[in-house]
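Test case, fold it:
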Amino acid sequence: MKVSRWRRLAHRIHHTATHGRLALARRARRIRDWALARRRTAWSQILRGICFGSGSGLITLIIFWLTHR
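This is a model prediction of the structure:
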């Protein structure tokens, strides 16, 4: 028997509302665990962006300095 997507969603919402705090705590823990697992990746992307941005800025300043020298 195939259950529709909306029926599963309605069941999940009802279940979450029924169990209240426990479900909320479980969801918060899952979000926290997800963020902790991906923290290293996020920081590496931030560092990469900073390096690319500062490198581009430095090259721009050098070219500007050379053309106006």
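
only C-alpha atoms for contact and neighbour calcs from this point on.
Noted.

What strand or helix carries A35?
When elements are assigned from DSSP states H and E, A35 belongs to helix 21-67.

Here is a second sequence; please produce its structure as well for comparison:
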Amino acid sequence: MSPTMNQMREAQRALETPLFSGLPGDIDVSFEFFPPKTEKMGETLWQSVETLRPLGPRFASVT
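Alright, predicted model coming up:
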């Protein structure tokens, strides 16, 4: 499943919005994904990883 335009806009807005600007220091984020069960889901996983990459996660896991 490919991200919808709304999901892409929300991701872009999240990248541009300083949600934690009032907190001192940097915020570390991480992401957890479910393992893909199909080739198409694998493609979606990697698209999601690339979409989230600009957030600079400390790590990502597949569980």
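
Can you give me the TM-score here?
Once superposed, the chains reach a TM-score of 0.29 (TM-score structural alignment, normalised by the length of the second structure), with 23 aligned residues with a C-alpha RMSD of 2.3 Å.

And the one helix or strand L15 of the second structure maps to, what's buried?
Per DSSP H and E: L15 of the second structure is located in helix 5-16. By 16 or more other C-alpha atoms under 10 Å, the buried positions in helix 5-16 of the second structure come out as A11.

How about stretch 33-51 of the second structure?
For stretch 33-51 of the second structure, using 16+ other C-alpha under 10 Å, the buried residues are T44, L45.

Locate R12 of the first structure within the secondary structure: which element?
Going by DSSP H and E, R12 of the first structure is in helix 5-19.

neighbouring contacts of that helix?
Applying C-alpha atoms under 8 Å, 6 or more residues apart in numbering, the contact partners of helix 5-19 of the first structure are A23, L24.

Distance from it to the middle of the chain?
25 Å (C-alpha atoms, centre = their mean, to the nearest Å).

could you check the angle helix 21-67 makes with that helix?
110 degrees (axes from the mean of the first three to the mean of the last three C-alpha atoms, to 10 degrees).

So which bits of helix 5-19 of the first structure are buried?
For helix 5-19 of the first structure, it's none, nothing buried (16+ other C-alpha under 10 Å).
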